[in-house]
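Sequence first, predicted model second:
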Amino acid sequence: MVASTSTKENFNLSNIKEINSYGVKNVLKSATIFGANASGKSNLSRAIATLKKIVLESLDSISDKAIDNAIPFLLKEDLYDQPTEFEVTFLANGNMYRYGISIEKGLIAEEWLYWTKTSRETQLFHREGQKVTFNQRSFSEARSFVNKDGDSWNIEKTKPFVPFISVLSQFDGEKSVVVTDWFQSLNVISGLDDHGFKEFTIGLFENNSDFKEWALEILKSLQIEDIIVDEVEDKIPLPTKRKSLEDSDLDDALNKLQGFIEKNNIKKKLIKIIKLNPETDKFYSFPLALESEGTKKLIYLLGPLYEVIKNEEVLIVDEFDNKFHTLLCKFILDLYYASNHGSSQLIVTCHDTNLLTKNLFRRDQIWFTEKNALNESEIYSLIEYKEHYTRKEGSYSKDYLSGKYGAIPLFGSIASIGDILNG
């Protein structure tokens, strides 16, 4: 997300945010990742979500280990010949932080945290197994959690599969809280379904008048005048009259469930949309369920977009273009640029090559994923293809589809697919 310093990229300046600190001139407000199916786009999103889960949920359960979500590369004989490693560099509270963790056979092999206040990076702590070195001046929050052992320090009160940063944050360590707060502001969702953000958006329509006003102004382009959230009784289809089951325990359980349902009204939220008929000048309401999948996805996506723009957070949307027409994708991206005046960032993965245009993205905002000969995913930027910066028509899709950037499906043409299908 660091913007190119090349003068040839001095267009779409609204897509960047000026930093001029820590050796960074500008950062990008958005990036998009293209690639063939199974090239690794979703795995990149999952990896970021996994790191967040490890940092924030490692203390939630005694038995379940969040670290087990880090799956090693599976296409080799020895799965654990190399540790699984994650690292992120981010800006927070006026400083730059670099946090990383290395996992080997379900345990933390290494963990580190560095920060940059002006231009020089300084180590805050570096962990190897259960031993740690730490900056006693800048990271004094670690003192109560280490024990001197000769010339080295041992970590205390931290299990070998739990991040040190997570433990220190639980006890309000000043810099550790900055790191975990940043992970709290990192949001990863899938565009394949609305799991995880549908209910969130419904709640905003119910309880946040500023969001509703913002969203309805956008939805007017879809002829939607209003959104109404109703709470209705959720009817569970259990038979009122039924024969007793041979299994007495199961029969008793069903009787208790039926009795509970009859005594307690279970509610669910139902969204209705209001549309205007211009010929009759009358308003009509009907369930959102009758609308297209693309309209439903757009409405539910507005919640996360609003929240990350307002709170200057990061949003990663895997399969962003799923269910969306090209023009709707462009509409959402333009909306994000127009609304984002702060430090929010949007990263999307997609397939729609019509989005490969200068009007939406600079070259440093366009990334590709591709599998190498060992089936490992590699990611690289369009900025590496220096010969294409002068394209006058402003579209890179033709070159991409012809294979000039790689990251395309195995079948280069419809004809080759036909040859295989026809023997």
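Sure thing, it's come through.

switch to C-alpha atoms for all contacts and neighbour counts from now on
Noted.

residues contacting P163?
P163 sits next to 54-55, 58, 101, 108, 111 when contact means Cα atoms under 8 Å, 6 or more residues apart in numbering.

ok, N26 - how many residues close by?
The number of residues packed near N26 is 19, by other Cα atoms under 10 Å.

Name the helix or strand for it, please.
strand 24-28 (DSSP states H and E).

Which neighbouring elements make contact with the helix or strand that comes right after that strand?
Downstream of strand 24-28, the first helix or strand assigned by DSSP H and E is strand 30-35. If contacts are counted by 3 or more Cα pairs under 8 Å, 6 or more residues apart in numbering; DSSP states H and E, strand 30-35 sits against helix 41-57, strand 345-349, strand 366-371.

put this beside the first:
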Amino acid sequence: MLLQFSVTNHRSIKETAVISMKAAADKTMKEILISPDGKKELVPVMAIYGANAAGKSNVLHALLLMREMVCGSYAKPLKGATLPYEPFAFVDGKMEPTTFEIIYYNEGIKYAYGFSFDKNQIINEYLYHWPNGREALVFSREKNKYEFRESIQEQMTLSGRTSENRLYLTSSNEWNCSQTEKAYLWFQKNLRGVIATGATNEITIDAIRRGGEEKQRILKEMMLADLGICNVELSGTIENPIVSTVHQLVDNSGISKRYTLLLGQESIGTQRFFSRIGLWIEAIDCGAVLVVDEIEASMHPLLTRHLIEMIQDQTINQNHAQLIFTTHDTGLLDLKLLRRDQIWFAEKDEKSMQTDIYALTEFSPRKEENIARGYLQGRYGAIPFIEGGI
């Protein structure tokens, strides 16, 4: 479970921006809250609003880039290769490093992990955990100088094998380091993301291919979404699958007939829901943190709402998965759907071009307040300024 993420000096974010899943002292919708330890309460869903180019997507980009540097496409750079360093551009003089920090729970244990980097090297890196409710250092690093609390000699050997442009959390796990293993596996297994233009059908197709209960869960959600689809069939090869949807119609005489369409012949909204429902179910099963940019892209508002409600419903989301998404859909600004501490905003300063991230709770809105109307009226900021008219 994710508690908090912070980013400094990345794209439009210059000063430290923090998002937190910690529940506020709000008595409404208590039934949706989740807990990693039976004490602390977290929200399962966070929505981030903001104008185009305000920087809301940059928060998610930073979180997913952190994952990519730990266990993804940037985890194994060649010695001397440059790192994915995208600092705030509107500065004079020396560029400062980018910093990521994340606080999360894995198997009931709290972890705090962070690092700073520029285009050439990891400048610092650290990992703390709370195995018995008390803070303990796992490792810390300042360039090539390390400090360890356990298995010091073994880890010093591993640190010597870690190049200046690689994370120790990553390299140590190539050698089965027990001290960092669980912290690393959370990134690999429990942090996932999708951007609006990068939707893939792979996870949904894999579930359908396995058949049985997994396929039935996909079909059930497709039917609940009222897409008129009663079955999904696969042909082609594993490398190049062909997806067909089956529709059942009843003619005037009451005779039932089935018709088949290629998935590409379905509406864009249906295709989008198909691509996402497998990802949603997998995240729910694994208790993962799902990060989605523009959740409403090409989908009907009721389908978007249904995906959110799946995460909020603890009878469905029994493993406490979480969802963080950006959106422009003001229909989701509904205090019957989202608590006040689940709504966040991104706003860019017109003079400095810096992004500021803040929560709705900073405005202390009343429980009966129309949040959507207040947002569109500019009461909370984070909307575009449109000068003049037609």
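Received it, and whenever you're ready, just let me know what you need. Since the structure is predicted, the reported quantities are computational estimates derived from the model, not experimental observations.

Mind checking the TM-score on these two?
TM-score for the superposed pair, counting by TM-score structural alignment, normalised by the length of structure 2: 0.87. Supporting figures: 361 aligned residues with a Cα RMSD of 2.1 Å.

closest to E9 of structure 1 out of the helices and strands packed on strand 30-35 of structure 1?
strand 366-371 (12.4 Å; Cα to Cα).

For I242 of structure 2, give its distance to L42 of structure 2.
As judged by Cα to Cα, to the nearest Å, I242 of structure 2 and L42 of structure 2 stand 41 Å apart.

quick revisit: which elements pack onto the strand holding N26 of structure 1?
Strand 24-28 of structure 1 packs on strand 16-21, going by 3+ Cα pairs under 8 Å, 6+ apart.

who's in contact with the strand it packs on?
Here strand 16-21 of structure 1 makes contact (Cα under 8 Å, 6+ apart) with 3, 25-29, 118-119, 343.

TSV for the residues you listed, including distance to E231 of structure 1?
TSV is the format used below for those (distance: Cα to Cα, whole Å):
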residue	distance to E231 of structure 1
A3	46
K25	50
N26	46
V27	43
L28	41
K29	38
T118	53
S119	54
S343	36
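
Please list only the buried members of those residues.
3, 26-29, 343 (16 or more other Cα atoms under 10 Å).

To which residue of structure 1 is E41 of structure 2 aligned?
In structure 1, the residue matched to E41 of structure 2 (TM-score structural alignment) is N26.

List the residues that contact that match.
With Cα under 8 Å, 6+ apart, N26 of structure 1 has these contacts: 2-4, 16-20.

run the last query once more with 7 Å
Applying Cα atoms under 7 Å, 6 or more residues apart in numbering, we find N26 of structure 1 in contact with 2-3, 16-20.

same thing with I101 of structure 1?
85-87, 110-112.

Tell me how many other residues surround the counterpart of E110 of structure 1 in structure 2.
In structure 2, the residue matched to E110 of structure 1 (TM-score structural alignment) is N124. Here the number of neighbours of N124 of structure 2 (other Cα under 10 Å) works out to 19.

what's the closest residue to N124 of structure 2 other than its chain neighbours in contact with, if anything?
Among residues not flanking N124 of structure 2 along the chain, E142 sits closest, at 4.5 Å (Cα to Cα, 6 or more residues apart in numbering). E142 of structure 2 makes contacts with 123-125, as judged by Cα under 7 Å, 6+ apart.

now, among the residues you listed, which is nearest to R366 of structure 2?
Nearest to R366 of structure 2 out of these is E125 (Cα to Cα; 41.7 Å).

and the closest one, how many residues sit next to it?
By other Cα under 10 Å, neighbour count at E125 of structure 2 equals 22.

what's the spacing between it and F139 of structure 2?
In this view, E125 of structure 2 and F139 of structure 2 are 8 Å apart by Cα to Cα.
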